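Chemist: Pasting a predicted model and its sequence here:
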Amino acid sequence: MLRVGLTGGIASGKSVVARRLTELGAGVVDHDVLARDVVAPGTAGLDAVVAEFGDEVLAPDGTLDRAALARVVFADPTARARLNGVVHPLVRAAAADAERSRREAGADVVVHDVPLLVETGQAGHVDVVVVVDAPPEQRVRRLVETRGMTEEEAWARLAAQADDEQRIEAADVVLDGSGSVEGLREQVDALWARWHAGAVPTDGAGA
């Protein structure tokens, strides 16, 4: 089985890659989904986040107010580190369970879709690191146009992640997310074909 770490800056095209890999038959483990699951109402994770940041990060219905939490952690690296210290161990445990289930279902490629793969030191725990890359200005424009952020908010999100050079340095494969969706999907198809031909790049060569 091939274990793949998929990452990329916010709005780089990583979701397009993850969807195409799922369509091709990979067992994709979405760490963003797991991060929501581990702080769902009634979980120890949510209790821990509230204990760390206070009731102001709770919505009236008892769910996590992600917007309120984001305003705290994206403006304060120390607060972000505290949040990561609570959530990341829970997500890693959930990811291990999810990988096991994908393997039992017969997947020969399991992809861990991890936005903060490099930042959290997980790049060395997979066989291949795939990075989706696009220019920062283009990603900010996508965030403003598709997610309703202000430019200031968008740049803050980018600043909260590893810089592009860090991600590229950790990459075995780099996919170009600056073009069309179809073009990016074609890059994924070519990579999938190479994997199943046994040509798994591990020397930092790009796609």
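Modeler: Yep, it's here. Residues are numbered from 1 along each chain as shown.
Chemist: switch to C-alpha atoms for all contacts and neighbour counts from now on
Modeler: Noted.
Chemist: what's the distance between Gly5 and Asp61?
Modeler: Here Gly5 is placed at a distance of 35 Å from Asp61 (Cα to Cα, to the nearest Å).
Chemist: More neighbours: the two, which one.
Modeler: A count of neighbours by other Cα atoms under 10 Å puts Gly5 above the other of Gly5 and Asp61, at 27 against 8.
Chemist: another structure for you, compare them:
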Amino acid sequence: MFIVGLTGGIASGKSTVAERFTRLGIPVIDADALARDVVEPGQPALDQLIQTFGTDMLTPDGRLDRERLREHVFAKPEQRRALDRIMHPAIGRAMQQALQAAQGPYVILMVPLLVETGQHRLVNRVLVVDVPESVQVRRLMGRDSCDETQAKAILGAQASRDQRLAAAHDIINNEGEPATLDAAVDSLHRAYLEMATDPHARERRWQLP
């Protein structure tokens, strides 16, 4: 299976790009969705989280209070590392199962922290959805109703824009109009169809629009 790792900074438009590929009939595996699945009641990862962080991290109906857990670990590096030690293997196993079940000429693996976790080494191609940090901050403030300081702190917890771009094979600039984005995804879709069967086609790097 030819795997394209889709990533980008927060509020860059990864989900919008993924939706375009889905419309073209390409399976998209969403690591964030898998992260929610592996902490459902009865899952081993949830039991590990309770043992590590306590039952205070549960909602009254026994589900993980994701927002409370985020707040708990956000400014505590040791606690964040403990969370990663539980979540990353669980998500990795779920990801492998989803990849094995995927049907299509190629598959999109959407991982927000693809570069940060080193998972970019596990895919055939890295596609980065890119916008300037000022655009990320503005979108994040509008989307999450946070102030500029909070938005910049969230960005600071991720890989830098330069780090993502350095790992990219292909780049979509997502500042433009929806029609421009549609055209960019269509171009990459045709390229990935070719790359899936012809390794020589993988030598080209794409930057769109």
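Modeler: Cool, got the structure. Just so it is clear, the structure is predicted and the values come from calculations on it, not from any experiment.
Chemist: Could you pull out the strands in the second structure for me?
Modeler: Secondary structure of the second structure (DSSP state E): strands at 3-8, 28-30, 107-110, 125-130, 170-173, 206-208.
Chemist: would JSON lines of the ones you listed with distance to Met57 of the second structure be doable?
Modeler: Formatted as JSON lines, the strands of the second structure follow (distance: least, Cα to Cα, whole Å):
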{"stretch": "strand 3-8", "distance to Met57 of the second structure": "28"}
{"stretch": "strand 28-30", "distance to Met57 of the second structure": "24"}
{"stretch": "strand 107-110", "distance to Met57 of the second structure": "27"}
{"stretch": "strand 125-130", "distance to Met57 of the second structure": "33"}
{"stretch": "strand 170-173", "distance to Met57 of the second structure": "38"}
{"stretch": "strand 206-208", "distance to Met57 of the second structure": "42"}
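Chemist: What's the match for Val137 of the second structure in the first structure?
Modeler: By TM-score structural alignment, Val137 of the second structure lines up with Val140 in the first structure.
Chemist: tell me what the longest helix along the first structure is packed against?
Modeler: Across the first structure, the longest stretch assigned as helix under DSSP state H is helix 77-104. Here helix 77-104 of the first structure touches strand 27-30, helix 31-37, helix 44-53, helix 66-73, strand 109-113, going by 3 or more Cα pairs under 8 Å, 6 or more residues apart in numbering; DSSP states H and E.
Chemist: tilt between that helix and strand 109-113?
Modeler: 160 degrees (axes from the mean of the first three to the mean of the last three Cα atoms, to 10 degrees).
Chemist: Report the buried residues of helix 77-104 of the first structure.
Modeler: Buried residues in helix 77-104 of the first structure, counted by 16 or more other Cα atoms under 10 Å: 79-80, 83-84, 86-88, 90-91, 94-95, 98-99, 102.
Chemist: Could you count how many residues lie near the residue nearest to His31 of the first structure when sequence neighbours are not counted?
Modeler: Of all residues not flanking His31 of the first structure in the chain, Val114 sits nearest, at 5.4 Å (Cα to Cα, 6 or more residues apart in numbering). Applying other Cα under 10 Å, we find 20 residues neighbouring Val114 of the first structure.
Chemist: Val114 of the first structure contacts Thr7, doesn't it?
Modeler: Yes: Val114 of the first structure lies in contact with Thr7 (Cα atoms under 8 Å); the separation is 5.4 Å.
Chemist: how about Arg81 of the second structure, what's its partner in the first structure?
Modeler: Using TM-score structural alignment, Arg81 of the second structure pairs with Ala81 in the first structure.
Chemist: what does Gln97 of the second structure give?
Modeler: Checking TM-score structural alignment: Gln97 of the second structure goes with Asp97.
Chemist: where's its match relative to Leu90 of the first structure, distance?
Modeler: Relative to Leu90 of the first structure, and taking Cα to Cα, Asp97 of the first structure is found at 11 Å.
Chemist: Roughly how far does the match of Arg81 of the second structure sit from Ser178 of the first structure?
Modeler: 30 Å.
Chemist: Check Glu153 of the first structure too.
Modeler: 21 Å.
Chemist: same question, Gly124 of the first structure
Modeler: 26 Å.
Chemist: repeat for Arg147 of the first structure
Modeler: Arg147 of the first structure is 18 Å from Ser178 of the first structure, by Cα to Cα.
Chemist: Then Ala193 of the first structure?
Modeler: 22 Å.
Chemist: Show me which of those two is the more surrounded one.
Modeler: Legend: neighbour count by other Cα under 10 Å for Ala193 of the first structure and Ser178, higher for Ser178 (18 against 11).
Chemist: how about the more buried one, what's its match in the second structure?
Modeler: By TM-score structural alignment, Ser178 of the first structure lines up with Glu175.
Chemist: Quick check: its match touching Val131?
Modeler: Yes: Glu175 of the second structure lies in contact with Val131 (Cα under 8 Å); the separation is 6.1 Å.
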